[in-house]
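[1] Following is a predicted model, sequence given first.
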Amino acid sequence: MSGKLIALTGATGFIGRHLLRALSARGYRVRVLLRRPVEVPEGASGAVVGDLARPMNMAAALTGADAVVHSAGLAHAMSGAPEDDFRSSNTEATRHLAEAAQRAKVGRFVFLSSIRAQSGPSASSPLSETDAPAPTDAYGRSKLAAEQALAEIGLDWVALRPVLVYGAGVKGNMAALLRLARSPYPLPLASLTGRRSLVSLESLTEAVVTVLESPSPLKRPLIVADPDPLTLPEMMSALRTGLGRNPGLLPCPVPLIGLACRATGREASFDRLAGSLIARAEGLTALGWRPAQETREGLAALARGENG
């Protein structure tokens, strides 16, 4: 690598922590933007303290940067947050940072968006970047609005729309699946047939590197998804394979599973994991991106790491 200087936001988050380590290991210099004075994260070549909602220090953060990788924002797990909070954290903060990047003449702005900018939690047919975006919640709308703001500003930007990301330290639905995989009991999941696209932290990193190194202007959203969508039983089998166990899956009528989830307050999580959401990373693949690993192998490795 050429030692390009990357300004990274969200370096203490689930995705940002991994990006910091991985980009530094590849020879990039990474300057992190922190919201409060803390110890500089390992792998950072420098740090600037500032608040994206009040961008006073943006000039210092972006001076000399070749690119911005913006992974900070209000996560989808904060589903109870008001729409204004998502708009402020995910849309307006992105706009302010992009405007500062344009003033600093940064070469490229890489925005970590989400597949939820394009779709609800499930989709009846495979998604591609040519589909009209149709977000269904405040989180997805805020991400789409941020993408639209980037297009209006005029700098060279790209919005990566990852599907469900898994990797060490994952939370939310994938963490719940890991807990189920570690349970000693057979699970009544064998009858679920909905297929979902996933992407590993490592493959998402490859996507970031691909767009950082692309020689031509991008100025568009790109889906990030492994090419092999899995059913929930296949996910569980891969996780339990990583734990050195048999799948232990039993058939059960799907409506009965849904009823049990509703009775225990897990209806939304069930709908997100049991429904289908297949996404095609066609634009990113055309740029030369390849996933770092096959999804089943990645899930097995996750279970081994989490279990150890």
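    Done, it's in. Numbers count the residues shown, from 1 in each chain.
[2] switch to C-alpha atoms for all contacts and neighbour counts from now on
    Fine.
[3] Check the burial of R245 by counting its neighbours.
    14 (other Cα atoms under 10 Å).
[4] Ok, R280 next?
    By other Cα under 10 Å, neighbour count at R280 equals 21.
[5] ok, it - contacts?
    Listed by Cα atoms under 8 Å, 6 or more residues apart in numbering, the contact set of R280 reads 126-128, 223-227.
[6] also this one, for the comparison:
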Amino acid sequence: MLKGVILITGHTGFVGSALVAALSGSQLRLVGRRHIAGQPGQFFQKELTTTEDYSDCLAGVSVVIHAAARVHVMDDTAADPLAAYREVNVAGTLNLARQAAASGVKRFIFISTIKVNGESTLPGCPLTSSDISQATDAYGISKVEAEVALKSLCAETGMEFVIIRPPLVYGPDVKANFAAMLKLAKKNLPLPLGAIHNARSMVALDNLVDLIVTCIEHPKAANQIFLVSDDNDVSTTELLKLMVEAYGKKPWLIPVPMSWFRLAGKLTGKQAIVDRLCGNLQVDITHTKETLGWKPPISVAEGIRRCFTDSI
């Protein structure tokens, strides 16, 4: 059990709910729009806005873990997507952080995104925590601006910050493209994905949660930016093989050259999809491991195995 009271935002989300479960023996305060029955901790119904008053839930809190955000939205219908992201991810975050500092919170842990660094990497040139931001989409830009505002506030007030930038997070009940790949792996249909020689960093949900928990009290985590991954980059081909094998089957992947996919992407206007399928996105977590004496507790293979729940 950790010392002090810990406040968690985004407790109903993919990462937040796993974090709450991992900290079930600690003193928790959960802040959000709704409560999940059976979750441990004291619930406070709040919005992440510029006007919300958090004074009641912040009283006596030692650490805030801020996982709530306006996340990446596919086919965004907002008239001004960047303004919508800024309203929540920048202004809303700063309002919470400012009140946290005023309430005497010692440490503010901000769950950011690798999109702050960029969307892709060249072979053998992984992203690091000291890189200049190369954010390109509205979500990534809003997270960059939130990080800058948070660091400035902490410099003024003395509250410690910890910024964690995860790449793709996967685990039980994962959604979107990763869930679609899991379903394909379960069916084990013949797929033309047997010769994609890229390298992508991911992080199992359990590994990310373990790092967040480590950062709650670790003295060397103060005022640091940490990248996180499973520390074992995989190609799209390797990932599909692991998925199929986790389901107890033999992979059935046809080796089609990557150049064919890139040509098809150009001809069909689906280049962005092909880039995600064939491109590289590697992160270097040396700083994280050496600063905290931390390493991912589970392997990629074990992380994939844990994805196969009844919902897949």
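    Perfect, thanks for sending it. Keep in mind it's a predicted model, so treat the numbers as computed, not measured.
[7] Aligned to Y170 of the second structure, what sits in the first structure?
    Under the alignment (TM-score structural alignment), Y170 of the second structure pairs with Y166 in the first structure.
[8] in the stretch 51-200 of the first structure, which spans are helices?
    Secondary structure of the stretch 51-200 of the first structure (DSSP state H, counting those that start in this stretch): helices at 58-62, 83-86, 93-103, 138-153, 172-182.
[9] possible to save these as TSV with distance to G16 of the first structure and mean neighbour count?
    Below are the helices of the stretch 51-200 of the first structure laid out as TSV (distance: least, Cα to Cα, whole Å; neighbours: other Cα atoms under 10 Å):
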stretch	distance to G16 of the first structure	mean neighbour count
helix 58-62	16	21
helix 83-86	19	16
helix 93-103	15	21
helix 138-153	17	22
helix 172-182	17	16
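[10] Next, format these as a markdown table and append distance to A11 of the first structure.
    Putting those into a markdown table (distance: least, Cα to Cα, whole Å) gives the following:
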| stretch | distance to A11 of the first structure |
| --- | --- |
| helix 58-62 | 13 |
| helix 83-86 | 19 |
| helix 93-103 | 15 |
| helix 138-153 | 19 |
| helix 172-182 | 19 |
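[11] ChimeraX command for the buried members of the contacts of R280 of the first structure?
    Only the buried entries of the contacts of R280 of the first structure go into this ChimeraX selection, using 16 or more other Cα atoms under 10 Å:
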select :127,128,223,224,225,226,227
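[12] From the contacts of R280 of the first structure, pick the one nearest S71 of the first structure.
    Among the contacts of R280 of the first structure, V224 lies closest to S71 of the first structure (Cα to Cα), at 14.4 Å.
[13] Looks like the match of Y170 of the second structure contacts L204 (just checking).
    No: Y166 of the first structure lies out of contact with L204 (Cα atoms under 8 Å); the separation is 9.7 Å.
[14] So between those two, which is more surrounded?
    Taking neighbours as other Cα under 10 Å, Y166 of the first structure and L204 compare with L204 leading, 28 against 24.
[15] which ones are touching the residue nearest to the more buried one when sequence neighbours are not counted?
    Leaving aside its chain neighbours, L204 of the first structure sits nearest to V224 (6.9 Å; criterion: Cα to Cα, 6 or more residues apart in numbering). Listed by Cα under 8 Å, 6+ apart, the contact partners of V224 of the first structure are 160-163, 199, 204, 207, 279-281, 284.
[16] cool, and P123 of the second structure?
    199, 280.
[17] do G104 of the second structure as well
    60-62, 159.
[18] What of L287 of the first structure?
    210-211, 214.
[19] Repeat the analysis, applying 7 Å as the threshold.
    Residues near L287 of the first structure by Cα atoms under 7 Å, 6 or more residues apart in numbering: none.
[20] Could you do L273 of the first structure as well?
    L232.
[21] and if you look at the one 10 residues further on?
    In this structure, G283 of the first structure makes contact with L222, judged by Cα under 7 Å, 6+ apart.
[22] same thing with M258 of the second structure?
    195-196, 278.
[23] change it to 8 Å
    195-197, 278 are the contacts of M258 of the second structure under Cα under 8 Å, 6+ apart.
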